[in-house]
Structures are given as structure tokens and as C-alpha cells.
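Asks: The following block contains a protein sequence and its predicted model.
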Amino acid sequence: MTDVAQAGLIALLNDAAEAGAPPTIALMRLLIEAPTEIAARQAIDRARMVDPRIALVATLWRDHPEAWAKVRGTVDDIAHQHQAETPDAVLAYWATTFDHLVEASPEASVALYSLGSPALLAVATDEIVTLMGDWGLLGRTRDALDLGCGIGRFLVALAPHLRHITGLDLSAKMVAEAKRRCAALRNVAITRSSGRDLDLVPDQSLDLVLAADVFPYLVQASDRFATAHIEGIARTLRPGGAALILNYSYRGDLEADRRDVAALAGRNGLEVRRDGTRDLTSWDAAAFLLRRP
């Protein structure tokens, strides 16, 4: 590995520390970019000499030695900039990809920053659920939708706080895994979706929609899919209902995301209550909270 490349990895770690990124995010980014496991470890050793905060990343990797294999095994199968001939072909690609990923590592398949660890994924999930409670989004008289439910982590965590929750996902094997994990929960229903819209969901049947790291795939596939889902959210929410979108895109342009979300919300009669805020300590997701008046 060249000195320039090594310097780039060190800069990545130092930038993450300077920005206050969670150690899970810093380690995930390093493992994605490093050409070898040895190069990643050398970068941590050198970076921590400049910034003591990098020691948290080293400790995290020590406590989760499977991180390299889990992260690299996942990214080898994912191309966030995948190009296909048609938007429907992109959706088909993601359905097939996530079918494979969930078999390789269920936790990494839904949250790469979990490093494939059930314990780290549980911490992140619980933090999001707690935040949703603090924001007044939960209640035992409320019905919810987990859009892109994946392996069902939010279905399991949210079921005790809601009257009913439905999970939708594009991947058949994700749906199968979610059903397995939620088999004992009577207020949970799980269905495979087309990924194109929310036509399966009745009008004004929901008080809450959660979309955690789902819209980036819709935006990449086609703006019309993202538009159709915002329209579906507006149609299916009851008055006073809310939608929490965690990450709108992977473009790396938060201002563009804010403009797009504001425009779509405005056209569909939704109010933007949180506009791409960073509220989590275990994940650097941008939170968009929309409400139907």
C-alpha cells in the first residue's frame, strides 16, 4: 500500500473523529475503503497517535473481531451506484442482492454500521425506538408501517408500543426472516411489496410510517418511486399521523435532500417537522419527520 493511500485512510479516521461520527461509522468507513485488513489496522494505529479519540475505534474492532469479514463480505455484494437499464431492473437487482445478503449476515444486510453484530444492531435499534417515543410517535392505540422492514428488527422493537404494525419489504428472503423473528407477535403483519408504491396499504389506515435507510434505494432507482412513496405516505396517514424517514438519499448532499423532501411534502399536504437533523449517537442518519395536519 502506498504512503499516499495510507495517508488517505488516516485522514478518513481523523475527519470522522473531528466530525464527531460514532465509532461504528468511522470503523465501517475505514473497512470499506481499506484494501486489506492489515492496512486498516495500521491506519488506526497511526491515526490514534494524532487523535486519541481513534482509540474508541480500535476498542470497537477489538470487541468485534468479525467486523472486517462482515463488512467486506457485504460491500463485495453491494454497489450503491448500480446502473441498470430501467428503474424496475434496479428494484429487481436490489431484491436479488438483499436475498443474498440476508443469508450471509442478517444484521449487516440491514445496517452495515452494525458490523454484523446483533448486539450493536440492537443498541442502534433501541436508540431509534427511544427517540420515536420521545417525539410522541408511539402509542398503544396507533397503527404503523415499517417500510423496508428487512429482517424485522423494528417490528420486534416497536410491537410492544403500538396497536398494530405492518412490515413491507422488496426482498422475499428478508420477508421470510422477518416472519420467522416475529412469529410470536400477534400485532405484526409482514408482506412482500413491489417497491414501486404503497398501493397495498389502505387509505388513512396508519398513524405512523417508518422508513429507515429505504428512500436512498428508491431515489437511486427512480425519482418516480420516491415520489410515489411520499404520495402513498400522505394517502395512508390519518390526520395527525407522522412519517419518520431516516436518510433520504446517498448523494452526500443534505441540502439537496432537504429541498427534495420539502417539495414532495408540500405537494402532498405534509408538514416538515424535522429537516435532516442528526439526532442519533449510534448512527449518522439524517432524520426527516413529516406530519399530516
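Replies: Received, thanks.
Asks: For the rest of this, base every contact and every neighbour count on C-alpha atoms.
Replies: Will do.
Asks: Do a quick rundown of the helices in the stretch 1-150 of the chain.
Replies: Under the criterion DSSP state H, counting those that start in this stretch, the stretch 1-150 of the chain contains helices at 3-18, 23-33, 37-50, 55-63, 67-75, 87-104, 106-110, 118-134.
Asks: by contact count, what packs against the last one?
Replies: With contacts defined as 3 or more CA pairs under 8 Å, 6 or more residues apart in numbering; DSSP states H and E, helix 118-134 has these neighbours: helix 153-158.
Asks: cool, the first one as well?
Replies: In terms of contact count using 3+ CA pairs under 8 Å, 6+ apart, helix 3-18 is assigned the packing partners helix 23-33, helix 37-50.
Asks: 6 Å instead?
Replies: For helix 3-18, the packing partners by 3 or more CA pairs under 6 Å, 6 or more residues apart in numbering; DSSP states H and E come out as helix 37-50.
Asks: what do you get for the third one?
Replies: Using 3+ CA pairs under 6 Å, 6+ apart as the contact criterion, the elements in contact with helix 37-50 are helix 3-18.
Asks: what does the helix it packs on rub up against?
Replies: Helix 3-18 is contacted from outside by 26, 43, 47, using CA atoms under 6 Å, 6 or more residues apart in numbering.
Asks: same deal with stretch 33-49?
Replies: By CA under 6 Å, 6+ apart, stretch 33-49 touches 9, 10, 54, 55.
Asks: next up, a second structure to put side by side with the first:
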Amino acid sequence: MSPQIALARLLLAGGRVDAAHLADVAAGHPGSHQLAALARLAARHGDRLESLGRLARSPLWPSGDDVLASTAAIFDRLAVEAPEAGVALYSLGDPDELAAATAELVGVIRAWSPSASGRILDFGCGIGRVAIALADGAESVLGLDLSGQMIAEARRRAEGRGTVRFARNAAARLPVEPGAIDLFLAADSLPYVIHAGAFDSFMAEAARVLRPGGDLLVFNWSFRGDPERDVTEARALAAGHGFAVIRAGERPFAIWDAQGFQLRRIP
């Protein structure tokens, strides 16, 4: 586990995270490189820990009967309060930490899929960090998100880049023609679809918009804490919607702890 993920988990646990206390704990275990790295990271971001703790204790998971509306409301708030931490708490609200994690993710995407040079759809794009990073070297990138505030922030950050565009989309049907996409990316967005009970229709839409031979890359299938169930479910849905499973449940990152899935549209 990276120190970024470890610190994010401490924040999500709900208690107060104190950089000085972590330094004392690390000093008491001089042989633990992981504790030392965690203490250094906490010290570097000590001025943010209190506000990050409040953010971690705020509602971050949709509730109620209308899961999609609840999800949009949460991310509308996060886009204003803490855009970097809102899309990746392990960035600790630091643009440089987020940039490093994004670069690692983009490197994996490009290594896994030759379709990363084509027409990309970033589903649940947030502030556009991945879409913008992929735009250099791609034919085009379309970022979609439920949150209007996230889309507004993504557009602000992407100003002047002609190969990437963003749109709010809250409908079950994606605003894309059949076969118009080479790479469909869902990074930390599918868990919300699963929570809404809409993952079968999601797979049908992904199959519709992807060209034959195009890739669906999913990073974090769900947040259920059951990796074996996620892999089993991914394989079953792939078979039912015309995908071949290339990768399922791999962990390719040093910073992020996400599981990666690669499904290829069968010609």
C-alpha cells in the first residue's frame, strides 16, 4: 500500500490525523520504511490534514431513492470545495500529487490499449484530469459526468485544447453514435453505476458505442470490498454483452490501489 492510500484511509476512518503523532510512531519503529514514508507524507501535507479530515467525514457516498441525483449533488459540492481531493482523496488535495497519480494511470492506459491513440470516451470524467492528459496523442477525447460543476471545472482546465471536450450526461443512453469510440474508460465511476443498479445497461451502452476491437478499461469495478466477486461479475457481463476479457482484477499501480479490468469488444 502506498503512503498516499494509507493516509487517505486514515482520514476516511474518521479520527483526527496528526502529523506529529505519526512522526513519533515512525520514530518508535525505525525499521519500518512504510511508517517512515507515511510520516513524511503527513508532514508534507500537515496544513491540509484538518480540512481533509472534515472532507472525509462529509457525505461522500450517494444515498436515498435517486442515487444518480445524490451522486451528482455530492460531486457538485466537491468540485467547488476540493476538486483534486474530490476526485481522488489520496491526492490529499495537492495538484502535484494528483498529477503524479494521473500520469501513472495514463501510462497504464497507454500500455494496455493501442486504442488510446484513437477516439476516447472518459465516463465519469470529474475535473477532466485523465481526459486532458490523454488528449495529447489521441484523436479525440469526450469526457462525460453527472456533475455539472465537475464539467464546468473540466472545461476551465481544458481551455484551449481542441481535441478534448466535456458534456454533462445524466441519461442512461450516452450521447454517442454506435461504434464511434475506440477506447471507453471508466476510472472510479463504475462503482456508482453498480450502486444505482444500472451496470447491465451500462455494459450494453459500452458495447453499443465501442467499435469492434475497441477496449473498455475499468479501474475499480466496485467498492464492495470483494475482489473475487468483481472479477466473476466482470467475466459474466463481458460474456453477455459481446466482450472478451483481456485482464481482470490486476493491480498495476504503485500509487493507487485500484483493480484494473480490460474488456475488448468482440468483432
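Replies: Okay, I see it. Quick caveat, the model's predicted, so the values are computed rather than measured.
Asks: if we can go back for a sec, tell me which of the helices of the stretch 1-150 of the first structure sits most buried.
Replies: For those, average neighbour numbers computed from mean count of other CA atoms under 10 Å are highest in helix 106-110, which has a mean of 24.
Asks: so how much does it differ from the second structure once superposed?
Replies: Once fitted to the second structure, helix 106-110 of the first structure is off its aligned match by 0.6 Å on average (mean CA distance after the TM-score superposition for the first structure).
Asks: Please report the distance of the alignment partner in the first structure of residue 46 of the second structure from residue 131 of the first structure.
Replies: Aligning on TM-score structural alignment places residue 46 of the second structure opposite residue 65 in the first structure. Counting by CA to CA, to the nearest Å, the gap from residue 65 of the first structure to residue 131 of the first structure is 29 Å.
Asks: just residue 193 of the first structure next, same as before
Replies: From residue 193 of the first structure across to residue 131 of the first structure, the span is 27 Å (CA to CA).
Asks: do the same with residue 88 of the first structure
Replies: Separation of residue 88 of the first structure from residue 131 of the first structure (CA to CA): 34 Å.
Asks: again, but for residue 178 of the first structure
Replies: According to CA to CA, residue 178 of the first structure stands 23 Å off from residue 131 of the first structure.
Asks: Would you mind measuring from the nearest residue to residue 203 of the second structure once chain neighbours are set aside to residue 207 of the second structure?
Replies: Counting by CA to CA, 6 or more residues apart in numbering, residue 203 of the second structure lies nearest to residue 241, which is 6.7 Å off, once chain neighbours are set aside. Per CA to CA, residue 241 of the second structure is found 7 Å from residue 207 of the second structure.
Asks: and these two? which has more neighbours close in?
Replies: The residue with more neighbours, out of residue 241 of the second structure and residue 207, is residue 207; 25 against 18, by other CA atoms under 10 Å.
Asks: corresponding residue for that one in the first structure?
Replies: If you follow residue 207 of the second structure across to the first structure using TM-score structural alignment, you land on residue 234.
Asks: now residue 6 of the second structure
Replies: Counting by TM-score structural alignment, residue 6 of the second structure lines up with residue 26 in the first structure.
Asks: Please name the nearest non-neighbouring residue to the counterpart of residue 128 of the first structure in the second structure.
Replies: For residue 128 of the first structure, the aligned position in the second structure is occupied by residue 105, per TM-score structural alignment. Take residue 105 of the second structure and drop its neighbours on the chain: the residue closest to it by CA to CA, 6+ apart is residue 253, 7.4 Å away.
Asks: And the strand ranked longest in the second structure, how far out from the chain middle?
Replies: Criterion DSSP state E: the longest strand present in the second structure is strand 210-219. In terms of CA atoms, centre = their mean, to the nearest Å, the centre of strand 210-219 of the second structure is set 16 Å apart from its chain centre.
Asks: I would like the range of the first structure that aligns with whichever helix or strand comes after that strand, please.
Replies: Going down the chain from strand 210-219 of the second structure, the next helix or strand is helix 227-240, by DSSP states H and E. Helix 227-240 of the second structure corresponds to residues 254-267 in the first structure, going by TM-score structural alignment.
Asks: before we move on, back to that, for residue 17 of the second structure, see how far away the match of residue 128 of the first structure is.
Replies: Shown here: residue 105 of the second structure relative to residue 17 of the second structure, a distance of 27 Å by CA to CA.
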